[in-house]
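**Student:** could you look at this predicted model? Sequence included:
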Amino acid sequence: MATFVLVHGAMHGGWCWRPVRRLLAARGHEVFTPSLRGQGERRDELTREVGLSTHVDDLTSLLWYEDLGDVHLVLHSYAGVLAGPAAERARGRIASVTFLGAFVTEPGECLLDVEPPEVARRYRQLVREAGEGWYLPADSGFLEQWGITGDLRPWVGERLVRFPFRCQTEPAAYDPAPLAAVPTTYVRHTQPPLASLDLSFARAEAAGWELREIPCGHAMMLAAPEATARVLDEVAAARPE
């Protein structure tokens, strides 16, 4: 049995992992799917002060309070920015890190630094014009951007919440050594791909991480839960406790 901590991306919450959580649990794994502050069912906790460091606190506090070790940490989309700071603060607790269509930042970079310039400009405009200067509104256009189709569109759309802009602009400050010491996998989605992740995938490839692909859109855990659970199961099996 392995222990998984599955961390959602922007505007989502722990709810998005429900199909994958059930599949992994059925295989005997222990699975945690926290909602980061201000997201999911914790949407009422959203304030101007919530940023990247807030979410690092959320994640590392979970590991400490639950006394988790040999954790297979799975990070989707925005949550990839948490990888370096979390690996440093939870040193010794993490068995592997999987970037599931996630952003890869180097020390001192923020999320907008690794987005294409035109995307970063669009986000800044949305925040300025529709987000009171401090949050990214949960616009329905993101469903199209993320390749969410069919029956998933209304189900996901009504669960998206505002995302704090500080999470996009706060740099990830960390020592890269702890993350570099952990076995790492990058899972890329291909139908459709997301151009915003091209730089992150290139970095994963250059670093020699294990590379995997799932033929679906950005919300892999919802669009292809069986394939996602299978990949994660294989990651854990390759790195026994």
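**Tutor:** Yep, it's here.

**Student:** all contacts plus neighbour counts: C-alpha atoms, from now on.
**Tutor:** Will do.

**Student:** spit out the contact partners of the residue most central in space within the chain.
**Tutor:** Taking C-alpha atoms, centre = their mean as the criterion, His76 is the residue nearest the geometric centre of the chain, at 2.4 Å. By C-alpha atoms under 8 Å, 6 or more residues apart in numbering, the contact set of His76 is Leu6, Val7, His8, Gly9, Phe99, Leu100, Gly101, Ala102.

**Student:** redo that, cut-off 7 Å
**Tutor:** Val7, His8, Gly9, Phe99, Leu100, Gly101, Ala102 (C-alpha atoms under 7 Å, 6 or more residues apart in numbering).

**Student:** what do you get for Met221?
**Tutor:** Neighbours of Met221 in contact, by C-alpha under 7 Å, 6+ apart: Cys16, Trp17, Val20, Thr228.

**Student:** just name the closest of those residues to Ser200, please.
**Tutor:** Among these, Thr228 lies closest to Ser200 (C-alpha to C-alpha), at 19.1 Å.

**Student:** A further structure is provided below for comparison with the first:
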Amino acid sequence: MTTDGFVFVHGGQHDARCWQPTLDALQRLTDLPALAVNLPGRNGEPGNLGTLTIAQCAESVCRQIADHQLSGRLTLVGHSMAGISLPAIAALLGEQRLHSLVFMSCCIPEEGRSIIDSLDPPMSIISRLAARHLATMRPMPGLFAKWVFGNGMTAAQKRYLVQTLCREATSITSEAVSRRNMPACPRHWIMLEQDRALSPARQKSYIDNLGGVDSIESLNCCHDAMIAEPELVAATLVKLTAAPATNTPG
């Protein structure tokens, strides 16, 4: 059976607005409900960025799902730094609420390690310095953000990318992660082949760290594919979630 709805979780220095192009494209393909959430401390969602934890992110997302009265078996779609929050969200929702998990170029540290332990330069350098000296990190300079997140985008897409960047918590980049309570459900990976933030080689190491991945879909896209190629991302999600959901051991 297909999924009963989608929940989209953004990555670092982003908020729910980054998913809007993909939500619009998805609406043209299916009438299933889709919710893009804001993690705490951004775009009006309550929370303190200076002390943010992964658990607080997961609790906030589950509350937003309840507030929007999403029911049935949901597909959680995460991007980039959502790789550390998606397993925690899944654990709170429980196996019976999950159709599948989709990781789009997500950061997946080794069990018990943190994001800053698992990045490559230049992102590792930026994250480590920020975690050491700042409680929150301001948005990246526009030119660098366009280069690292938006290579291949149109000029209009690059403007949208820069306009929707926001401050980020540094506390969760150094927080040790655990996926031990992550429930069994199908796991899919969207590999972004032109990603400059998380290279394909690094993504392959994250797939190994995650384990239990049922399928890998490769897209010839930059890091922010949900803005650069929303129709392609939406079509890929429909394809992945049209197959029957059978639970997969972790």
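**Tutor:** Cool, got the structure. The shown structure was predicted, so the numbers you read here are calculated from the model rather than taken from an experiment.

**Student:** so what number do they get for TM-score?
**Tutor:** After superposition, the two chains reach a TM-score (TM-score structural alignment, normalised by the length of structure 1) of 0.86; 235 aligned residues with a C-alpha RMSD of 2.5 Å.

**Student:** and of the contacts of His76 of structure 1, the nearest to Arg48 of structure 1?
**Tutor:** Among the contacts of His76 of structure 1, and counting by C-alpha to C-alpha, the member closest to Arg48 of structure 1 is Gly9, at 18.3 Å.

**Student:** SS state for the alignment partner in structure 2 of the closest one?
**Tutor:** Aligning on TM-score structural alignment places Gly9 of structure 1 opposite Gly11 in structure 2. Judged by DSSP: H, G, I helix; E, B strand; the rest coil, the three-state class of Gly11 of structure 2 is coil.

**Student:** thought Gly11 of structure 2 was touching Gly83?
**Tutor:** No: between Gly11 of structure 2 and Gly83 there is no contact under C-alpha atoms under 7 Å: 8.1 Å.

**Student:** out of the two, which sits in the busier spot?
**Tutor:** Of the pair Gly11 of structure 2 and Gly83, Gly83 is the one with more neighbours under other C-alpha atoms under 10 Å, namely 26 against 23.

**Student:** look up how far Val74 of structure 1 lies from the aligned partner of that one in structure 1.
**Tutor:** Using TM-score structural alignment, the partner of Gly83 of structure 2 in structure 1 is Gly80. Gly80 of structure 1 sits 9 Å away from Val74 of structure 1, going by C-alpha to C-alpha, to the nearest Å.

**Student:** common neighbours of these two, please.
**Tutor:** Phe99.

**Student:** just the strands in structure 1 please.
**Tutor:** 3-7, 30-32, 71-76, 94-100, 135-136, 163-164, 184-189, 210-214 (DSSP state E).

**Student:** all helices of structure 1, in order?
**Tutor:** Along structure 1, counting by DSSP state H, helices occupy 18-26, 52-65, 83-89, 117-130, 141-145, 152-157, 166-169, 176-180, 198-207, 220-223, 225-238.

**Student:** can you redo those helices as CSV with distance to Tyr186 of structure 1?
**Tutor:** What follows is those, written out as CSV (distance: least, C-alpha to C-alpha, whole Å):
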stretch, distance to Tyr186 of structure 1
helix 18-26, 17
helix 52-65, 20
helix 83-89, 12
helix 117-130, 22
helix 141-145, 20
helix 152-157, 24
helix 166-169, 21
helix 176-180, 14
helix 198-207, 6
helix 220-223, 13
helix 225-238, 11
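
**Student:** of all these, which one comes closest to Gln39 of structure 1?
**Tutor:** Nearest of those (C-alpha to C-alpha): helix 52-65, 10.2 Å.

**Student:** from Val119 of structure 1, how far out is the equivalent of Pro40 of structure 2 over in structure 1?
**Tutor:** Under the alignment (TM-score structural alignment), Pro40 of structure 2 maps onto Arg37 of structure 1. Using C-alpha to C-alpha, we find Arg37 of structure 1 at a distance of 24 Å from Val119 of structure 1.

**Student:** contacting residues for the match of Gly83 of structure 2?
**Tutor:** Phe99, Ala102, Phe103, Val104 are the contacts of Gly80 of structure 1 under C-alpha under 7 Å, 6+ apart.

**Student:** in those residues, which residue is surrounded by the most others?
**Tutor:** Neighbour max across the contacts of Gly80 of structure 1 (other C-alpha under 10 Å) = Phe103, 29 neighbours.

**Student:** touching, that one and Ser77? I think so.
**Tutor:** Yes: the pair Phe103 of structure 1 / Ser77 is scored as a contact, 5.7 Å apart, by C-alpha under 7 Å.

**Student:** aligned partner of Pro19 of structure 1 in structure 2?
**Tutor:** Matched by TM-score structural alignment, Pro19 of structure 1 corresponds to Pro21 in structure 2.

**Student:** I'd say its match and Glu229 touch.
**Tutor:** No: with contacts defined as C-alpha under 7 Å, Pro21 of structure 2 does not count as touching Glu229, sitting 8.5 Å away.

**Student:** pull up the overlap in contacts between the two.
**Tutor:** With C-alpha under 7 Å, 6+ apart as the test, Pro21 of structure 2 and Glu229 reach no residue in common.

**Student:** which residue in structure 2 lines up with Ala224 of structure 1?
**Tutor:** Match for Ala224 of structure 1 (TM-score structural alignment): Glu229.

**Student:** tell me how many other residues crowd the residue nearest to that match when sequence neighbours are not counted.
**Tutor:** Distances taken as C-alpha to C-alpha, 6 or more residues apart in numbering put Cys221 closest to Glu229 of structure 2, at 7.2 Å, once the chain neighbours are dropped. Neighbourhood size, Cys221 of structure 2 [other C-alpha under 10 Å]: 22.
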